[in-house]
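In: sequence-free structure coming up:
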């Protein structure tokens, strides 16, 4: 039996089965990237809710796993060399799980790097920009009289949606016919823009039909539906 007691995070969130991967997350666009990937791969895991209302993400136990106090994070008891591996950052987790399972990333080197390219595009661009738009449109920023910050992020969100729409104009998924970690990273944020931030009209979502078509295909996947509700 694997002993995970050396990891303080397991003191706050005990592992029921320390032989399976441990997920620490919340159902945010970043959080569900990991749960969707785990559901898609079929890799056994346990999900633990990191509750923002009680500031779990700032607890010493969570900070021992991710000093950047962001979700998701994982603890894999059977990492490289069959040794436990703690990992944070959603993009790194997706890439690790793709390599671990041999799924959702092409084995061909050129296609692999192209997939990573689009993963980085989402992590470095779409996620932060959509998040800022949400702050200035739905949360505290909506009370600012000066709408220039909001409009800045609306314009950037539209630009990013245009990039994605062009990419999807002649292909089913970001990498073509093959569904990949690039899609798993990207479409939770597109969904969040529409369903959580309620910003579809603001960004003119009707101008991006290929994005909405691919989002519908993404939402039709059973593993996506399950992953969006994990952790409960």
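Out: Thanks, I have the structure now. Computed from a predicted structure; not experimentally measured.
In: when you work out contacts or count neighbours from here on, use the C-alpha atoms and nothing else.
Out: Fine.
In: what segments of the chain are helices?
Out: Counting by DSSP state H, the chain has helices at residues 9-12, 29-41, 60-65, 90-101, 109-121, 127-137, 148-168, 181-191, 200-203, 209-219, 222-227.
In: okay, pairing it with this:
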């Protein structure tokens, strides 16, 4: 059994997508980010960066002690290697999947996250930041679009952890200032993944986090967006 410490953000949804696709048994452990539950000492012992997702594998491949893993890219790679699923066995295709996984972790996720923050959640408009991050996300969509020319998936013919990593960050494309029709290869790829049964199960009851802006209290905004060094040191 795998415990998934979860909130329905793009990074959290990556891991649910993998677990559903692979058919691995798991238990959801909700973490209420706006309530500051990510700073609880018990959670920090699992995820020292006080971020979701994180997992605890109670049946790791080696040893009997439960194994905690944090950082979504590392979790995807760990689960793929443990289960033998959603990571190509051919060495070249495997490397391709790894490169696009790292591309998402280092580029698409952070830039889209900043675009979403400045376009939706920032307390005051910051036109320069909105333009900078929206433009960069558009550039990254262009990179993705070129990669998907003549391909169904990022690592070639196989659906893999690379696609699972990227898809949840494309779901809120409108909030990030993007139009999928401007990137036809991305749009086809997106629709292909959207139709997968595992994707539909995961997203069946998921709300768009960007629709909740009006529901955030001043205290919740402080917890989510204005963290200093003190909370993480609890």
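Out: Structure's in. What do you need? In this text the structure is predicted, and so the values were computed from the model without any measurement.
In: need the helices of the first structure in JSON lines (columns: distance to residue 74 of the first structure).
Out: As requested, the helices of the first structure are arranged in JSON lines below (distance: least, CA to CA, whole Å):
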{"stretch": "helix 9-12", "distance to residue 74 of the first structure": "10"}
{"stretch": "helix 29-41", "distance to residue 74 of the first structure": "9"}
{"stretch": "helix 60-65", "distance to residue 74 of the first structure": "8"}
{"stretch": "helix 90-101", "distance to residue 74 of the first structure": "8"}
{"stretch": "helix 109-121", "distance to residue 74 of the first structure": "18"}
{"stretch": "helix 127-137", "distance to residue 74 of the first structure": "20"}
{"stretch": "helix 148-168", "distance to residue 74 of the first structure": "29"}
{"stretch": "helix 181-191", "distance to residue 74 of the first structure": "16"}
{"stretch": "helix 200-203", "distance to residue 74 of the first structure": "32"}
{"stretch": "helix 209-219", "distance to residue 74 of the first structure": "24"}
{"stretch": "helix 222-227", "distance to residue 74 of the first structure": "15"}
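In: residue 49 of the first structure is nearest to which of those helices?
Out: Closest to residue 49 of the first structure of the helices of the first structure is helix 29-41 (CA to CA; 10.1 Å).
In: looking at the helices of the first structure, which is nearest to residue 22 of the first structure?
Out: Nearest to residue 22 of the first structure among the helices of the first structure is helix 9-12; the distance by CA to CA comes to 9.1 Å.
In: which residue numbers in the second structure go with that closest one?
Out: Helix 9-12 of the first structure corresponds to no residues in the second structure, going by TM-score structural alignment.
In: check stretch 148-163 of the first structure too.
Out: Alignment of stretch 148-163 of the first structure against the second structure: residues 128-143, by TM-score structural alignment.
In: which other residues reach that stretch?
Out: Residues from elsewhere that reach stretch 128-143 of the second structure (CA atoms under 8 Å, 6 or more residues apart in numbering): 107-108, 111-112, 114-115, 118-119, 176-178, 183, 186.
In: hmm, residue 161 of the second structure is touching residue 76, no?
Out: Yes: using CA atoms under 8 Å, residue 161 of the second structure is in contact with residue 76, at 6.4 Å.
In: mind listing the shared neighbours of the two?
Out: By CA under 8 Å, 6+ apart, the residues touching both residue 161 of the second structure and residue 76 are residue 18.
In: these two - which one has more neighbours?
Out: residue 161 (28 against 25; other CA atoms under 10 Å).
In: so what's the aligned partner of the more buried one in the first structure up against?
Out: In the first structure, the residue equivalent to residue 161 of the second structure is residue 181, according to TM-score structural alignment. Contact analysis of residue 181 of the first structure by CA under 8 Å, 6+ apart lists 37, 94-95, 98, 104-105, 115, 119.
In: in stretch 223-232 of the first structure, what's buried?
Out: Across stretch 223-232 of the first structure, burial judged by 16 or more other CA atoms under 10 Å covers 223-224, 227-228, 230-231.
In: mind putting the residues you listed into a markdown table with distance to residue 88 of the first structure?
Out: Shown next, in a markdown table, are these (distance: CA to CA, whole Å):
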| residue | distance to residue 88 of the first structure |
| --- | --- |
| 223 | 22 |
| 224 | 21 |
| 227 | 18 |
| 228 | 19 |
| 230 | 17 |
| 231 | 16 |
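In: nearest to residue 53 of the first structure, of the residues you listed?
Out: Using CA to CA, those come closest to residue 53 of the first structure at residue 231, 14.9 Å.
In: residues contacting the closest one?
Out: By CA under 8 Å, 6+ apart, the contact set of residue 231 of the first structure is 25-27, 35, 47-49.
In: and if you look at residue 75 of the second structure?
Out: Residues near residue 75 of the second structure by CA under 8 Å, 6+ apart: 15, 54-55, 69.
In: before we move on, what about residue 72 of the second structure?
Out: Shown in contact with residue 72 of the second structure (CA under 8 Å, 6+ apart): 11-12, 14-15, 52-54.
In: do you know how far the aligned partner of it in the first structure is from residue 24 of the first structure?
Out: Alignment note (TM-score structural alignment): residue 72 of the second structure maps to residue 90 of the first structure. Plainly put, residue 90 of the first structure is 11 Å away from residue 24 of the first structure if you go by CA to CA, to the nearest Å.
In: now do the shared contacts for these two.
Out: 71-73.
In: can you pick the most crowded of these?
Out: residue 72 (27 neighbours).
In: strands - which of the contacts of residue 231 of the first structure land there?
Out: Among the contacts of residue 231 of the first structure, the members falling in strands (DSSP state E) are 25, 47-49.
In: give me the aligned partner of residue 139 of the first structure over in the second structure.
Out: Mapped onto the second structure by TM-score structural alignment, residue 139 of the first structure lines up with residue 121.
In: could you do residue 214 of the first structure as well?
Out: Under the alignment (TM-score structural alignment), residue 214 of the first structure pairs with residue 189 in the second structure.
In: next one: its match from residue 157 of the second structure, what distance?
Out: Using CA to CA, residue 189 of the second structure is found at 12 Å from residue 157 of the second structure.
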